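A.B. asks: Kindly return the folded structure for what I paste below:
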Amino acid sequence: MKTDGTKLAGLESWERLPLGSPQVAYGWLQYRVARMIYFENERDAPPVEQQPRVGLTSWRIFELADDTKRILTCLPTGIARITTRIVGINPKIRIAVTSSGRVYEFLAAPEMDPTNYSALVLNAVRVGVGPATDISDDVWALFQSHEH
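C.D. replies: The predicted structure is shown next:
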């Protein structure tokens, strides 16, 4: 994923929704576009056997219309990923397990940088994730409530 700082003509007046708002994520159309974001080298995640656990520093969790929850992440390598549905969360050790069997460990608070947040949402739109609600702040609050 790369950004080049180019503005899209005619979109400068659109306002960005507040991060963490419970509004439907497809309010992304209301985001002010400050950069062009390119997605390159599209490919599936490696098999779970090759990558059973992933540490997350740039992430958000969205709840889809069918009540499934998915993690949107950008890995340190620059790879944007949308997980299979979350089947379990352990707030004490800050992990989620997805239907693929992969374990995701939350190493940092949800992504708040506007450019990175937009990239996560735009990647979800790009691959056809339907309307969804960002529940990341609620999940992070759950994790924090289990700290010692």
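A.B. asks: only C-alpha atoms for contact and neighbour calcs from this point on.
C.D. replies: Will do.
A.B. asks: Going along the chain, name the helices of this structure.
C.D. replies: For the chain, the helices identified by DSSP state H occupy 114-126, 136-145, in order along the chain.
A.B. asks: Select, out of those helices, the one closest to Y38.
C.D. replies: Proximity to Y38 (C-alpha to C-alpha) singles out helix 114-126 among the helices of the chain, at 8.9 Å.
A.B. asks: How far does the closest one sit from its chain's centre?
C.D. replies: Between the centre of helix 114-126 and the centre of its chain there are 7 Å (C-alpha atoms, centre = their mean, to the nearest Å).
A.B. asks: Stretch 48-56 now?
C.D. replies: Taking C-alpha atoms, centre = their mean, one finds stretch 48-56 lying 17 Å from the centre of the chain it belongs to.
A.B. asks: Another sequence for comparison is provided below:
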Amino acid sequence: MSAAELGEPHVLFDNERDAPPPQQQPLMDVRSWRMLKSMSGQLHLVTFRDCDGDHGVIRLTSAIVSIDLAERTVITSSGRQYVLIVPPEPGTFERQVLWAGAARLGLLGSTDVSDWSWGQMRDD
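C.D. replies: So this is what the prediction gives:
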């Protein structure tokens, strides 16, 4: 019997492709995310979305160029805006998936600054 048959979580990264152009998807509400600082000092979001039990989408953003702390919104160099609806992903498995996805997509060795960045944002 395999691990998948026993119900243990497993991850397969496949079907790498770019996100739709920002003109088609200019604003994203984000509910599962971590903010990472690359070794070059740039900030990026890595998001986990469209999770339906069998699969989900990991997206690594282009570099963040501005953060609106009051609105909890980041804008990336592509021009796309991400609204951080909830605090950074707290789940251990989900965090590991986000970090692994970021490493696979080029942010190996990055530093997670999610909790610090969320702490700087407004608290209603």
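A.B. asks: Out of the helices of the first structure, which one sits most buried?
C.D. replies: Ranked by mean neighbour count, those are led by helix 114-126 with a mean of 19 (mean count of other C-alpha atoms under 10 Å).
A.B. asks: Where does that helix end up in the second structure?
C.D. replies: Counting by TM-score structural alignment, helix 114-126 of the first structure pairs with residues 92-104 of the second structure.
A.B. asks: where along the second structure do the strands fall?
C.D. replies: For the second structure, the strands defined by DSSP state E occupy 27-30, 33-37, 43-49, 57-60, 64-68, 73-76, 81-84, 111-112.
A.B. asks: Could you say which of those is packed most deeply?
C.D. replies: Highest mean neighbour count among those (mean count of other C-alpha under 10 Å): strand 33-37, with a mean of 24.
A.B. asks: Which part of the first structure matches it?
C.D. replies: Mapped onto the first structure using TM-score structural alignment, strand 33-37 of the second structure covers residues 59-63.
A.B. asks: how close does the matching stretch sit to the second structure?
C.D. replies: Superposed on the second structure, stretch 59-63 of the first structure shows a mean distance to its aligned partners of 0.4 Å (mean C-alpha distance after the TM-score superposition for the first structure).
A.B. asks: Any idea how far that stretch is from the middle of the chain?
C.D. replies: The offset between the C-alpha centroid of stretch 59-63 of the first structure and the centroid of the whole chain comes to 5 Å, using C-alpha atoms, centre = their mean.
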